[in-house]
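J.: Quick one, what's the 3D model for this:
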Amino acid sequence: MIDNPFLSDTFTKIWLRHFNQDKPTYSFPCFNPLSFVKSSKWPIYVNTGKNYTKGISYSLFDDRTEGVENKVFLIYDVPTFLDLELNSSNTKLKLTKILQYPGYLVDLGNYTDFNQYFSTSFSKSSRYKLNKYKKRLESCFDISYKMYYGAIDPDQYRTIFVYFKQLLEKRFLDKGTTNNNLDPKEWNFYTEVAYPMILEKKASLFVIYNGDTPIGVTLNYFSDTIVFDAITVFDIDYEKFHLGSVTIMKLIEWSINQKFKYFDFSKGYFDYKKRWATKEYYFEYHLYYDKSSIISTVLGNTIALYFNLKQYFRDKNLNAKIHKLTFWFRNLQVKKNERERYLSIPIEGEMNLEKFIEINRDSDEWKDLKSNIFEFLYLNNSSEKDLKVKKSTLDKNRFVLECKDKRVILTMSKSN
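T.: Predicted coordinates for the structure are as follows:
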């Protein structure tokens, strides 16, 4: 991989400042072009960037092993689809490959345009549904798409990241689980690193707007041939419109038009990745240790056992359970939101609405009703700009949604 973004000066310098407190890095002639950070207690060297990258590439020169004596080297997240030069037959170092997460990508080189990919990868009925989601989204809202790649106004960047974080928090609060990206230290890193990398065309922000409001955000990284989908989120109130699928359609289309060879969904299994990808691969951790050293050999085998156990627990889905348990403990003091359910009844004929008053879009009632409002718009293919929402002056749990000739009455009841 040429121009790996995770080996760039910008990425590594900012990562070192956030996670290594600017302590020294170490380079070894046999590992090109990697640098390493050292454990404070053990002779263990880990690649700069650790597991914050979406794929590390390197070459091993087994005739240049000076300086590796009594040491252990751990290289995170090496994709198996990369053709790496690892000539280790005569080296002092023993290589152990530790299988980790599955990865998924689209081989864009097989297609001249998005329609060719689309028709090859999906059935006629699936294409109809996916196109319907996109068209319905665009007819119901004031939708625009923007790829920030090579240039972005600093104030605009900061605004997008505010929404980016809010949408992630909203998404994972709804799922009832933690998300590592929202760890303050990790989020601060992404906030700082993405801006300069966008200017260098090593990263981008893809944003779906409703008017001026971001409702979907994706952070991407770029090598010379690969688009890495790093973090993506969308407003869950638009669930009916399948923003995730619309985002993928637009990103793959853009990537083909820009002549990239691969669109990489990166590590971790999700149904949607398998559905859109044309190739499955795996991420490996590459563990090297000085096979002539007893200490290095013991350390290397212990590390390998540790990561193999982690992968076993991951295969048994214990990680997801731990994330949910962690979320529960962190939110013990947070009052649980009641789930608001609404019964929607179409209004046939005339209805006296004298006891209903219109509410504005900044009101709490509107915000609480958003998912129901958007479902109404979707089902009736109606535009948000034509919508009126009215609440009863007699019953705070009754609302009317009105859009041209379509009307429904919502009756709200709360349950845990």
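J.: all contacts plus neighbour counts: C-alpha atoms, from now on.
T.: Noted.
J.: contact partners of stretch 266-274?
T.: 54-55, 101-105, 228-230, 265, 280, 282-283 (CA atoms under 8 Å, 6 or more residues apart in numbering).
J.: Mind jotting down where the helices sit in the stretch 251-400 of the chain?
T.: For the stretch 251-400 of the chain, the helices defined by DSSP state H, counting those that start in this stretch cover 271-276, 294-315, 318-330, 364-380.
J.: Show me which residues of the shortest one are buried.
T.: Along helix 271-276, these residues count as buried under the neighbour rule (16 or more other CA atoms under 10 Å): Lys273, Trp276.
J.: The longest one now?
T.: Along helix 294-315, the positions that meet the burial threshold by neighbour count (16+ other CA under 10 Å) are Ile295, Ser296, Thr297, Leu299, Gly300, Ile303, Ala304, Gln311.
J.: of all the helices of the stretch 251-400 of the chain, which lies closest to Thr96?
T.: Of all the helices of the stretch 251-400 of the chain, helix 294-315 sits nearest to Thr96, with 7.7 Å by CA to CA.
J.: For the closest one, which outside residues touch it?
T.: Residues outside helix 294-315 that contact it (CA under 8 Å, 6+ apart): 43, 70-72, 96, 98-100, 287-291, 319-320.
J.: For the comparison step, fold the sequence that follows:
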Amino acid sequence: MGLLQTVNHNFTQKFFENGDFNPLIGEIYNENKNESFENPNQNLDNTNLNAVYLIEFVPPFFKLKFNASKGQLSSFKYTYFKGFMCDLRTSKSLDDYMSTQLGKKKKKVVLSRLRRLETCFNIEYKTFYGEIKNDECDALMDAFNAMIKKRFNQRGDTHSSLKTWDFYKEETAALIRSNKACLFVIYNDNTPISISINFLFDNVFESAISSYEIDYAKFGLGNIIVLKKLEWCFDNCFNFFNMRYGDYPYKRMWCNTVFEYDSYVVYKKSITKYLKAFVVTKKNQAITYAILNKDKFKALVSLRSKLKGKSNNTSNADVEQPKEACFKALDNFMESNYKNLVPVDIKGDEFAFLRKPIFDLQYSQASKTEDMACFKIDNNTYVAKNTKTNKYFILELA
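T.: A predicted model of the protein is given here:
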């Protein structure tokens, strides 16, 4: 192990998801409930006490007391990344919370998209908590995995949960049956279009991983599944809805509490380990600061380049983004004039690329799936028809 290397432990993932207490921890004080509970696993026989340990992502409402069975452990504590949470204790209902936190305008937008989703599709909401069949859970987790990959491929990124997906696939059903986890699913005609896995401890609801079919992006499924989970929290007496780390606009919109995760650099008392732990702490604080302020550093680099008369030709802002294909209104269209008009089924893989344009059209027209028909004129030209209003729309691919 290198001079400044540490043994790392993500407290949030290990504690809430795996139910794993690091043996270095002797006791945890829960400020939310004003109570302490001991670690049932305090056996340090297999723990290398010559190493320095980094226990990170500890929510501030948990205070750690370290195991003293093999001699005194000491620690340096510092704040880490921001966390985002909905404290529901001061709200009587979901409607009350949304009115206070989102405000009239944003609340109206979210509820409007919810109504539009339910108008356009045959929507069903289901929460798996306490009971789920193994084969159903396996099928949902496979669909969930595919959703995450599809969404993050679109963003040119990889979701960190995929690195430990085997754990989620193998353990979720058992965790649901023991009331330690729940799955939220939004279905359209019995097909999952949004899935979220969440972990539960006392009155804390940990919103862990969520994703949705990107073809439905227009309907704001991300906000709708947050709304439905918050509704469940109110119905089931959960006071804290924790959306964890990751600073995104939708979290700031929903959350009334922004906190900082704590990190502990833990070591067995000695001069050499003290010095190593001190340097590790300062190094990690510097790294955290750099990550949190990366936009400022980018701005400084950009300003410096401009002052030197240089331009950044590779900037994303200078790259023209491709426009999404969309249907446009078509006047005076006569089906009888097109003998080669071929009906297409967007449910099949061959015409899957038409789903998002069709769903976007449904959103704008507030039209039901059964009222929409789609036809192919040629490989680059497609026509959609609202059979209820008899209106036509054309899609021309480049």
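J.: before we move on, the earlier item: for the contacts of stretch 266-274 of the first structure, could you give me JSON lines that also reports distance to Leu7 of the first structure, secondary structure and neighbour count?
T.: Shown next, in JSON lines, are these (distance: CA to CA, whole Å; DSSP: H, G, I helix; E, B strand; the rest coil; neighbours: other CA atoms under 10 Å):
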{"residue": "Lys54", "distance to Leu7 of the first structure": "11", "secondary structure": "coil", "neighbour count": "23"}
{"residue": "Gly55", "distance to Leu7 of the first structure": "10", "secondary structure": "coil", "neighbour count": "23"}
{"residue": "Tyr101", "distance to Leu7 of the first structure": "21", "secondary structure": "strand", "neighbour count": "18"}
{"residue": "Pro102", "distance to Leu7 of the first structure": "22", "secondary structure": "strand", "neighbour count": "17"}
{"residue": "Gly103", "distance to Leu7 of the first structure": "20", "secondary structure": "strand", "neighbour count": "24"}
{"residue": "Tyr104", "distance to Leu7 of the first structure": "21", "secondary structure": "strand", "neighbour count": "24"}
{"residue": "Leu105", "distance to Leu7 of the first structure": "21", "secondary structure": "strand", "neighbour count": "24"}
{"residue": "Phe228", "distance to Leu7 of the first structure": "14", "secondary structure": "strand", "neighbour count": "23"}
{"residue": "Asp229", "distance to Leu7 of the first structure": "17", "secondary structure": "strand", "neighbour count": "22"}
{"residue": "Ala230", "distance to Leu7 of the first structure": "16", "secondary structure": "strand", "neighbour count": "17"}
{"residue": "Phe265", "distance to Leu7 of the first structure": "19", "secondary structure": "strand", "neighbour count": "25"}
{"residue": "Glu280", "distance to Leu7 of the first structure": "24", "secondary structure": "strand", "neighbour count": "14"}
{"residue": "Tyr282", "distance to Leu7 of the first structure": "20", "secondary structure": "strand", "neighbour count": "18"}
{"residue": "Phe283", "distance to Leu7 of the first structure": "17", "secondary structure": "strand", "neighbour count": "24"}
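J.: wait, is Leu200 of the second structure part of a strand?
T.: Yes - under DSSP: H, G, I helix; E, B strand; the rest coil, Leu200 of the second structure falls within a strand.
J.: What lines up with it in the first structure?
T.: With TM-score structural alignment as the criterion, the equivalent of Leu200 of the second structure in the first structure is Phe222.
J.: for Asp360 of the second structure, same thing?
T.: In the first structure, Asp360 of the second structure lands on Glu375 (TM-score structural alignment).
J.: Contacts only, for its match.
T.: Counting by CA under 8 Å, 6+ apart, Glu375 of the first structure makes contact with Tyr238, Lys240.
J.: rerun that using 10 Å as the cut-off
T.: Residues counted as contacts of Glu375 of the first structure (CA atoms under 10 Å, 6 or more residues apart in numbering) are Asp237, Tyr238, Glu239, Lys240, Phe241, Leu369, Asn381.
J.: helices or strands up against the host helix or strand of Ala173 of the second structure?
T.: Ala173 of the second structure belongs to helix 165-177 when assigned by DSSP states H and E. For helix 165-177 of the second structure, the packing partners by 3 or more CA pairs under 10 Å, 6 or more residues apart in numbering; DSSP states H and E come out as strand 123-128, helix 134-155, strand 181-188, strand 191-201.
J.: can you redo the ones you listed as CSV with mean neighbour count and distance to Lys169 of the second structure?
T.: Listed next are these as CSV, based on neighbours: other CA atoms under 10 Å; distance: least, CA to CA, whole Å:
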stretch, mean neighbour count, distance to Lys169 of the second structure
strand 123-128, 15, 15
helix 134-155, 16, 6
strand 181-188, 22, 12
strand 191-201, 21, 11
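J.: Nearest to Thr12 of the second structure, out of the ones you listed?
T.: strand 191-201 (10.3 Å).
J.: Mean distance of the closest one to its aligned residues in the first structure, please.
T.: Superposed on the first structure, strand 191-201 of the second structure shows a mean distance of 0.5 Å to its aligned residues (mean CA distance after the TM-score superposition for the first structure).
J.: That strand versus helix 165-177: what angle between them?
T.: 70 degrees (axes from the mean of the first three to the mean of the last three CA atoms, to 10 degrees).
J.: got CSV for the helices of the stretch 251-400 of the first structure, with distance to Thr159 of the first structure too?
T.: Below are those laid out as CSV (distance: least, CA to CA, whole Å):
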stretch, distance to Thr159 of the first structure
helix 271-276, 28
helix 294-315, 36
helix 318-330, 27
helix 364-380, 20
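J.: ok so, going back, can you tell me which of the contacts of Glu375 of the first structure are buried?
T.: Buried among the contacts of Glu375 of the first structure by 16+ other CA under 10 Å: Asp237, Tyr238, Lys240, Phe241, Leu369, Asn381.
J.: of the buried residues of helix 294-315 of the first structure, closest to Lys129 of the first structure?
T.: For these, the nearest to Lys129 of the first structure is Gln311 (36.1 Å; CA to CA).
J.: can you tell me which residue in the second structure aligns to that closest one?
T.: For Gln311 of the first structure, the residue aligned by TM-score structural alignment is Thr288.
J.: do the same with Gly268 of the first structure
T.: Using TM-score structural alignment, Gly268 of the first structure pairs with Gly246 in the second structure.
J.: where does its match sit relative to Lys229 of the second structure, distance-wise?
T.: Here Gly246 of the second structure is placed at a distance of 19 Å from Lys229 of the second structure (CA to CA, to the nearest Å).
J.: And Gly19 of the second structure, by the same measure?
T.: Between Gly19 of the second structure and Lys229 of the second structure the computed distance is 22 Å (CA to CA).
J.: Same question for Asn256 of the second structure.
T.: In terms of CA to CA, Asn256 of the second structure sits 16 Å off from Lys229 of the second structure.
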